[in-house]
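Undergrad: Attaching a predicted model along with its sequence, questions to come.
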Amino acid sequence: MTALLAIDQGTTSSRAIVFDRLGRKQAMAQRELPQHFPQPGHVEHDADRIWDDTLACVREALQKSGLDAKAVAGIGITNQRETTVIWERATGRPIHRAIVWQDRRTSAFCQQHQDRSAWLNARTGLLLDPYFSATKIAWLLDQVPGARARAEKGELAFGTIDSWLLWKLTGGAVHATDATNASRTALFNLRTQDWDDELLDFFQVPRALLPTVLDSAADFGSTDAALFGAPIRIGGIAGDQQAATVGQACFAPGMIKSTYGTGCFMVLNTGDELRLSKNRLLSTVAYRLNGRPTYALEGSIFVAGAAVQWLRDAMHLIKAAGDTESLAKSIEDTQGVYLVPAFTGLGAPYWDPEARGAIFGLTRDTGIAHIVRAALESVCYQTNDLLQAMAQDAVAPTELRVDGGMVVNDWLTQCLADVLQIPVVRPQTVETTALGAAFLAGLQSGVYDSLDDIAKLWQADRRFTPAMARDRAERLYAGWRNAVTRVRSVQATVNLGDAMHLSG
């Protein structure tokens, strides 16, 4: 059997999955990742824990599959994006916990320099926001004693999680990333496809700190032979949402997918056209092959599955994520209850780091089921926020391909179709993020000759069509928009109003 192995390192867990050539899952291992919240708005991970868990997962997945390292044609890595690690080149020790993409500690810097946002957007396709890696890097260099001087001497290395894992897998031999992850740092020029010296100067990030940028399917070296009994080629790297775009076979301009994990991320393929948004979406690299980038528009929602995790772990309203479906079905509607999960601010199209979560419409009749259903509905409403912006910037999608752990919930997936008023299609393999990484490794190793080979493997599991009257869907969505308005910070509301005025 020709096997491909995907490392899928996400915000809340680390996984390794073995696939066969047809994209069928053969074995999987997973470890939950602890979250650290040292202060309000701060989110951190233990980078060494991420490595230890990843190593354990790969070994366990290989053992479950009955394969040894020599049977694996290649490894693909996909990862939570923007999360920032800086480590010592000599020892491989991180100088601080990883700062997670959700972290908002650099909000003040971003607000102070909003006059540079248009300049940054023209180069990177991004906004000046704490979400991206650049301000996280600068914070680490300024706050960890001696870090800036050591970085300038070339003693330290920066990486998003893919780079960190690649360094560890190769025993420190390779310090690299791919174009998709580089495009999420706010240091990478989308047009030149290289680190941008003006951006490096603005954020005060030494070039010596940065990894080499390669294609998404490329020779990233081989694993240290001591790790798995024999070296395995590493042939693919892509950030999680771009990997899911590959796994969903969204290879033609206009195709769109949305992934539901910790957050929700919608990606629209725009082909070889770099299209800058007028509605506060992001422009990004969907994938880069043979030196040629394919671009995309992306909308990012910070809290989707994390809202369910909050219901379980913080509020103790449910015992397991699977309880949400039966609770949502147990009532006809939320009776006007809306939950806005702005726990770490709001992402696209609002980009309001100071917004905070709230529940509206509570009455004496409100029960657990209403709050749980409102949490699930918030995912659908946020998705509609993104879809509306996509339609204004590019095309109005005629169907949406979905994936991620949340869409195994049939009620939620039907709710998406009802709120969006377009068909929603779930693939047979919902592990599309990991599958996309495996596909990229397969391209590099020769398992697949082209993207067409991969597209032929994609198969639908179920198609959900709208069952709700359009006027009711519009009324419910109007209630959501009203609820969002009430959690917005004053300055962000002004900024969004200005942006909408300028774009109109």
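TA: Cool, the structure landed.
Undergrad: From here on, just use CA atoms for contacts and neighbour counts.
TA: Fine.
Undergrad: Y350: neighbour count?
TA: Using other C-alpha atoms under 10 Å, Y350 has 21 neighbouring residues.
Undergrad: correct me, but it touches L496?
TA: Yes. Y350 is within contact range of L496, at 6.6 Å (criterion: C-alpha atoms under 8 Å).
Undergrad: which of the residues in the helix ranked longest in the chain are buried?
TA: Longest helix in the chain, counting residues (DSSP state H): helix 368-393. Buried residues in helix 368-393, counted by 16 or more other C-alpha atoms under 10 Å: 369-390, 393.
Undergrad: And stretch 323-332, by the same measure?
TA: Buried residues in stretch 323-332 (16+ other C-alpha under 10 Å): T324, E325, L327, A328.
Undergrad: got another, please set it beside the one above:
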Amino acid sequence: MISAIALDLGTTSIKAGLLSDGGTLGGVVVRAAPDVTADGGRYESDALAYAEAADAVLAECMAQTVARPPLGLCSQRSSFLIWERATGQPVTPLISWQDDRGAESCAMLCDEEAVIRELTGLPLAAYYLAPKLRVLLNENPSWRERLAGGAWLLGTLDTFLIWRWTGGRRHLTDASMAARTLLMDIRSQQWSPLLCELFDVPRQILPEIRPSAGWALQLMNGLTLQASVSDQSAALIASIATDQPEALVNLGTGGFVIRYLPHGRSAPDGYLQTLVWQDKAGQAHFAAEGTLNSIAAALAPYAVDTCRAEDLACDDIFCLAEPSGLGAPYFRGDLGLSFSAPVEHLPPQRVAALLLEGIIFRVARILEDLHREFGIERVYLSGGLSALPCLQQGIARCAPFAATYRLTQPDASLTGAARLAAGMPLGGGSRSAEKVDTGRPAPQLPEKYARWKVWLDGRLRA
């Protein structure tokens, strides 16, 4: 029997799958998402083509069963568009989370960053919707009137698809998606009048915020939308338990290290306080999150899959491996991809090993911080880069306070969204994972990690 169907609206691919009564995901359908074009810091794609591709993926997945199970939706965060209410035609392209046109807003509002962080748990960064929307409305003053009057609508990708699936009747999002706009107060889980004022966004143009589960929303395709959540939240829901001393390390295009917050606790200074999801009773579940920026781009020129753990810590050159600057907890755009000594004379394989060390050490330091604050006994690795044995073993060797595992379950975001829709138990109870073998004892890497921390602290103070 099929318990749920899930749809994952990713940046590079769109996926759908069926969840069995036993909690196994199958029948996965995958289609490439429309290409995102990059032009001078603007990252855009065809919103209508994306919606049509998502409809096709969902229909192909639905064709595998005569049942009409509840639907769980998960979506890339912070990508958004504006469209016409009357026709459903997009006014703007789908503006990607990668787009940095909001940098101007961040510069203008830098004096308000403490207030913004207090209300949202997030830094003031161009990554999010509000800074980009502020620029759009300032560049196009007539748009504000059309939005405020209801002729045009604004929403993230989930909101646009839900609006289409309900024949234009519902303008909705969930708390986890709203939390990544810089416009929602994460404590009340409602749009903040103060944040709307700071970003000069009319509050009435924003969609209704709902909990992440318990929707029971009838769609025109015959399905019932039962849950909607951000893709990262869905992956976390599938991977670790809310009440256990566990952390998830996801290494893909970028990277994040995340641990659920114990009740009543806040994220340490510099770390993101992430609203993971809100249950149907209105209870919000939070996590502390550290981030690594653009690590896949740093590794792309190199054959990193041939690196071995034995290639690490062979010299005293240190590395930062984030081309777009250090993520949380540092948020230092001026400290991007760099080395402590010239590397032009080194063979590519050696440079690749240094980049991998930079990723390993950043992950290990985040884990150290979260372990010191909240305790961590188990670390689970996920994402495409986590398949690299060199990264697996390096993280396990530098974070000896916790057992390190690699999740072997595919499509964690799909699984999390489906389990949320089906009302199944969440967390790590059904996960599939294998323990990382650290190999024979090798003190060189932990010793170099200790020296790297001293070097990094010097760079941060400079």
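TA: Thanks, I have it. This structure is a prediction, so every number in the text was calculated from the model and none was measured.
Undergrad: quick one on the thing from earlier: list the helices and strands the longest helix of the first structure packs on?
TA: Secondary-structure packing of helix 368-393 of the first structure (3 or more C-alpha pairs under 8 Å, 6 or more residues apart in numbering; DSSP states H and E): strand 264-271, strand 292-301, helix 305-313, helix 323-329, strand 338-340, helix 410-420, helix 470-487.
Undergrad: and E32 of the first structure, which of these is closest to it?
TA: helix 305-313 (12.2 Å; C-alpha to C-alpha).
Undergrad: Which parts of the stretch 51-200 of the second structure are strands?
TA: According to DSSP state E, counting those that start in this stretch, the stretch 51-200 of the second structure carries its strands in the segments 71-75, 80-84, 94-95, 152-156, 172-174, 184-185, 190-191.
Undergrad: and these, which is most packed in?
TA: strand 71-75 (a mean of 29; mean count of other C-alpha atoms under 10 Å).
Undergrad: and the gap between V308 of the first structure and Q335 of the first structure?
TA: Distance, V308 of the first structure to Q335 of the first structure, using C-alpha to C-alpha, to the nearest Å: 20 Å.
Undergrad: So these two - more neighbours on which side?
TA: A side-by-side neighbour count of V308 of the first structure and Q335, using other C-alpha under 10 Å, places V308 first with 24 against 14.
Undergrad: How about the contacts made by the more buried one?
TA: Counting by C-alpha atoms under 8 Å, 6 or more residues apart in numbering, V308 of the first structure touches A321, T324, V372, A375, L376.
Undergrad: corresponding residue for the last one in the second structure?
TA: Taking TM-score structural alignment as the alignment basis, one finds that L376 of the first structure is matched in the second structure by L356.
Undergrad: In which helix or strand does the residue nearest the centre of the second structure reside?
TA: For the second structure, Q232 is the residue whose C-alpha lies nearest the centre (C-alpha atoms, centre = their mean; 4.2 Å). Applying DSSP states H and E as the criterion places Q232 of the second structure in helix 231-239.
Undergrad: and the next element down the chain from that helix?
TA: strand 246-251.
Undergrad: mean shift between that following strand and the first structure?
TA: On superposition with the first structure, the mean distance recorded for strand 246-251 of the second structure (mean C-alpha distance after the TM-score superposition for the first structure) is 2.1 Å.
Undergrad: Please list all residues in contact with the residue lying closest to V379 of the first structure once chain neighbours are set aside.
TA: Nearest residue to V379 of the first structure, sequence neighbours excluded (C-alpha to C-alpha, 6 or more residues apart in numbering): A304, at 5.6 Å. A304 of the first structure is in contact with Y260, G261, T262, G263, C264, S378, V379, counting by C-alpha under 8 Å, 6+ apart.
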